[in-house]
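In: The following block contains a protein sequence and its predicted model.
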Amino acid sequence: MLNTLVDQFIHSPRFVVWLVPFSKISLQLSPSPQLPLIQSFCNNGDPPENNFYKVNFDAATFRSTNSAGIGVIVHDFAREVIGALSLLISMPQSVATAEALACLRAMKFAAEIGLTWVVIEGDSAVIINALTTANGDQTSHGNIIEDICALALGFQLVDFHHVPRDCNSVVDAVAKKASTVTSLQV
């Protein structure tokens, strides 16, 4: 059942994508032996380093409609939003599974718009810990964690960060917006 849910999620036409021009994305990036430490905007007000993009994700559940919403926001080193995504899916087995699906969609969205150096931020400690400690494979969402890790191999650099819930409030609003999504809008 979960694999069907993941397939539905990844291939669903029922999502909204907002994109603004992003000519900066087509940069050719070369790996650097000294990678800078990236901090959350909320923690210190600093944007990501040049050539890095922050990708925030969140999930919201709508029990009345037995569905969930996924939100993703991408911003660049100048703090400008370059893309956002809102997606309505069937209610997953757990909130952690919804958060894992949101992270998976965030990774897929980052790849689709051509990013190669990303900092993925979410407020689910369970999911971020599973990704950074390799302890998520025995959970009900372990196969989604594996899919996220497989997608990460296609990037030059991926760094997963946990952020406090109040630092993720904008993407939470985007996830909640999914309850009104009826068709693909670009």
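Out: All right, it came through fine.
In: contacts, neighbours, all on C-alpha from now
Out: OK.
In: Could you count how many residues lie near residue 68?
Out: A total of 24 residues lie near residue 68 under the criterion other CA atoms under 10 Å.
In: roughly how far apart are it and residue 4?
Out: Relative to residue 4, residue 68 is positioned 16 Å away (CA to CA, to the nearest Å).
In: this is the comparison structure:
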Amino acid sequence: MGRGEQRLLRQRVEDERWKPPDPIEIKINFDGAFDKQNSRSRIGIVCRDLSGKILNCRVMVNNRVPTPFVVEALSCLQAMKAGLNLGFRRVVVEGDALNIIKKVKSNDKDKSILSQYISDIK
């Protein structure tokens, strides 16, 4: 690996580091994994405050999950619910589910299999 590649890799790692939320918010990171053979998902959620202190974390298993896209939507929804259950009204949710994040940010009505999840997240 050349110096230029090392510098780009270092920059990418630095960009990926956890960034704190605003003082009146909490940040919730989420991720999900899909077990196609058993139609199951595993979801991980970590809730942190401004200082990075973990306020709550959990792992959930969901059965009868049809697709990886549903896992991503379900992960985001569970993250939102975790923030609300902790009593927070201002929550920053962060995950790598780009297609879900785009759908949530869109003003268009979602007509996919994910529509109910997207509606609940909004």
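Out: Cool, got the structure. Model, not experiment: these values are computed from the prediction.
In: Please state their TM-score.
Out: Here the TM-score for the pair of chains, by TM-score structural alignment, normalised by the length of structure 2, is 0.79; 109 aligned residues with a CA RMSD of 1.9 Å.
In: matching residues in structure 2 for the helix or strand where residue 160 of structure 1 lies?
Out: Remark: residue 160 of structure 1 resides in strand 157-162, with elements defined by DSSP states H and E. Under TM-score structural alignment, strand 157-162 of structure 1 has no counterpart anywhere in structure 2.
In: And stretch 67-84 of structure 1, by the same measure?
Out: Using TM-score structural alignment, stretch 67-84 of structure 1 pairs with 40-57 in structure 2.
In: what's the strand holding residue 160 of structure 1 in contact with?
Out: Strand 157-162 of structure 1 is contacted from outside by 116-125, 128, 131-132, 152, using CA atoms under 8 Å, 6 or more residues apart in numbering.
In: Check stretch 124-134 of structure 1 too.
Out: The set of residues external to stretch 124-134 of structure 1 that reach it, using CA under 8 Å, 6+ apart, is 96, 99, 100, 122, 135, 136, 137, 145, 149, 160, 161, 162.
In: Reduced to three states, what does the nearest residue to the fifth one once chain neighbours are set aside come out as?
Out: Leaving out its chain neighbours, the residue that sits closest to residue 135 of structure 1 by CA to CA, 6 or more residues apart in numbering is residue 129, at 7.5 Å. With DSSP: H, G, I helix; E, B strand; the rest coil as the basis, residue 129 of structure 1 sits in helix.
In: Could you find the counterpart of residue 129 of structure 1 in structure 2?
Out: Looks like residue 129 of structure 1 aligns to residue 102 there (TM-score structural alignment).
In: which of the contacts of strand 157-162 of structure 1 sit farthest apart?
Out: Pairwise distances across the contacts of strand 157-162 of structure 1 (CA to CA) peak at 23.8 Å, for the pair 116 and 125.
In: These two: which is more packed in?
Out: Taking other CA under 10 Å, residue 116 of structure 1 and residue 125 do not tie; residue 116 has more neighbours (23 against 16).
In: Report the separation between that one and residue 82 of structure 1.
Out: Remark: distance between residue 116 of structure 1 and residue 82 of structure 1 (CA to CA) = 14 Å.
In: can you give me the strands for structure 1?
Out: For structure 1, the strands defined by DSSP state E cover 15-19, 53-62, 67-75, 81-90, 117-122, 157-162.
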